[in-house]
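> sequence-free structure coming up:
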């Protein structure tokens, strides 16, 4: 089959849509109070957003973005290396470095590019990169593109990491890549052990703090939460979560940042971040600095919902971040739960393999009101009975019934899929 033909044979998304069980690419068309947004012409409470501090619609942030467009125009119009470098970029870098307690920072157009630039930009042929198996996809891609030899270690298993580092051949550089807060489980990396292991084996530790920066430790992030900011050579982060924008940054020593300014290909060969996005991130950073209560509010709301959902009988792991995964079961039950909640005015994220084992990934923000959280709790309570009533085939749930909710390809026919789903629905 040719490549275009392979695309034409992809029918799973259409089948899931026809059954109302396609949980991706929801089209939001507006914002309401608190964490309310509009999707499909109706208001829903969004419990999956990365807008942890509720700043994406803050008038101070939106006005900063608008003023930047009036002053600089809509784009940077070139690579920062040549003609797309704005004084606004450098101002943001200075304030990021100061706030996070690192000597220097480098701003990229996206958070994905920041992680890619840090890992692939610092490594070369002959080096070794050791990556946590649950690290974000951008870090996985960065390791593969780095020209270094890539090794994987089990999630948060520092003993296996130490053994892997000890067994490495040659004299090449060694890098360890982890998330500060893991985006699917919402769990923290074991940073003290990681720092110790990397120090013992002379490895450079890179922590991507997309979900911790702006929230944990009065906004200073995961490394500050552990009191280890000075012990982590390279930190990357994104602006698309707590900082209410698009973009990202790498923080580290001045020598590291100067090197990346010339060797990070996503920076050198991409236009600089837009004026609006840069100004929005800068204003959000200043709000994070001046209003640390926002991070605490997000964590308090997540703590409350963990307890509420656990009390309803849902499987919710303990945690201390805004991310709250809810284990519903297999892919089908997860998709049905997503649809039942949406029908009740609650939008959560349905996670499917291969990204992670199937679950509902909720997140809670400073902007969630008490009334909204009560409504979310009531919706989860309301769907317990229809979820329990899902009828399973005599031989249990098989791949032929659920494979079309998966991303990997299968040969199951549309008829098999539709018949299986109809049989399983209450």
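Thanks, I have the structure now. As the structure is a computational prediction, the values presented were derived from the model and not from experiment.
> contacts, neighbours, all on C-alpha from now
Fine.
> Compute the number of surrounding residues for residue 89.
21 (other CA atoms under 10 Å).
> And residue 24, by the same measure?
11.
> just residue 361 next, same as before
Neighbours around residue 361, by other CA under 10 Å: 21.
> Could you do residue 124 as well?
By other CA under 10 Å, the residues close to residue 124 number 17.
> Next one for the comparison:
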């Protein structure tokens, strides 16, 4: 087996698909220390610049003093502490939904929700650009797993019209993590209502950014008992974990049946306390979102006349499509040498190689200008 693994790793390297980690030697921010170097950071999903915010650090520190470090057990045993309860209640209230349930991560939430709601004899319909965690959840549910072309409503309607399953669920990302575009949630909800289905929305990259911070449902003005909503706490919220909100019966069912919520130790109470502080900032500080939109506009305007293929994204995720994985790695390396960190994303994560630029409210105009100058300097090398 070792020989086969070594050969497989060599093949990945030859195809420019071998992945390696870099060690960040300090807090997240627009400038990070990596391998002894100070780099401008355009990789992070810290869209509102909260990952190292003093208020979140203070909330976490005070929670550690009061509750200690570990929760000690799963939520249903004795690990469900006051910060967990307060976070779930505040999140549900912010969204205007009846109830919410916490999970250790967005991946755990997707696995828990879909496998708890669906089984043999049911059907789940998923966009082909969904996050890997949604795909894994659909497979593990043992439901009939049917995928439709990205945002292809006609294809989805055809699948729904032919479906005779007992229970049907449409699962989509609200903001697609590698393209940055939005799912047409109003039309998807209309199809769910027409064909007696549920709509499950993974808003990992929309919560905190869209809808005055309340996410994609607020952005589109949607409300329905057929909606189940997920937000992760590791992007705009600046921490870690995830929350799922929806009808009380759904949340109570998940509390009893979602294995990834039941059979795992509860998250650190300090983690919940920090997320609770972040929710208050998101609800009250519109200036961060305005600053973020200004940096998005600056980047898009600065590349408009270039030969770069920038995808049509209104979000902090701004991908540049490239011809090959080799080209993506070469451009990322050239930026790295200039002190700028941008992730090269390659198959199988995405169908086509790209640089995935992510912007933050904490980025200054000068920092984005430095990225633009470097990209335009390198433009002739990738033509």
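Arrived safely. Keep in mind it's a predicted model, so treat the numbers as computed, not measured.
> Would you confirm that residue 40 of the second structure belongs to a helix?
No - assigned with DSSP: H, G, I helix; E, B strand; the rest coil, residue 40 of the second structure falls outside any helix and is strand.
> and the helix ranked longest in the first structure, which stretch of the second structure?
Ranked by number of residues, the top helix in the first structure under DSSP state H is helix 293-311. The aligned range for helix 293-311 of the first structure in the second structure is 287-305, by TM-score structural alignment.
> what residues does the matching stretch touch?
Identification of contacts with stretch 287-305 of the second structure by CA atoms under 8 Å, 6 or more residues apart in numbering yields 47-48, 209, 212-213, 310, 314-316, 359-365, 368-369, 372, 376.
> and what of stretch 62-79 of the first structure?
By CA under 8 Å, 6+ apart, stretch 62-79 of the first structure touches 56, 83-86, 267-280, 283.
> Quick one, which of these are buried?
Those of those that meet the buried threshold are 56, 84-86, 267-268, 270-280, 283, by 16 or more other CA atoms under 10 Å.
> residue range for stretch 121-132 of the first structure in the second structure?
Counting by TM-score structural alignment, stretch 121-132 of the first structure corresponds to 116-127 in the second structure.
> now do the same end-to-end measure for that stretch.
20 Å (CA to CA, to the nearest Å).
> Any chance you could list what contacts that stretch?
So stretch 116-127 of the second structure is contacted by 135, 138, 141-151, 156, 163, 165-173, 253-254, 257-259 (CA under 8 Å, 6+ apart).
> and residue 318 of the first structure, how many neighbours does it have?
By the criterion of other CA under 10 Å, residue 318 of the first structure has 15 neighbours.
> Leaving aside the residues adjacent along the chain, what's closest to it?
Closest residue to residue 318 of the first structure apart from its sequence neighbours, by CA to CA, 6 or more residues apart in numbering: residue 306 at 7.5 Å.
> same question, residue 138 of the first structure
The shortest distance from residue 138 of the first structure to any non-neighbouring residue, by CA to CA, 6+ apart, is to residue 112 (5.5 Å).
> Ok, residue 338 of the second structure next?
residue 374 (7.5 Å).
> Distance check, the one you found against residue 29 of the second structure.
Distance from residue 374 of the second structure to residue 29 of the second structure, by CA to CA: 20 Å.
> need the contact list for residue 142 of the second structure.
By CA under 8 Å, 6+ apart, the neighbours of residue 142 of the second structure are 115, 118-120.
> try 10 Å this time
By CA atoms under 10 Å, 6 or more residues apart in numbering, the contact list for residue 142 of the second structure reads 114-115, 118-124.
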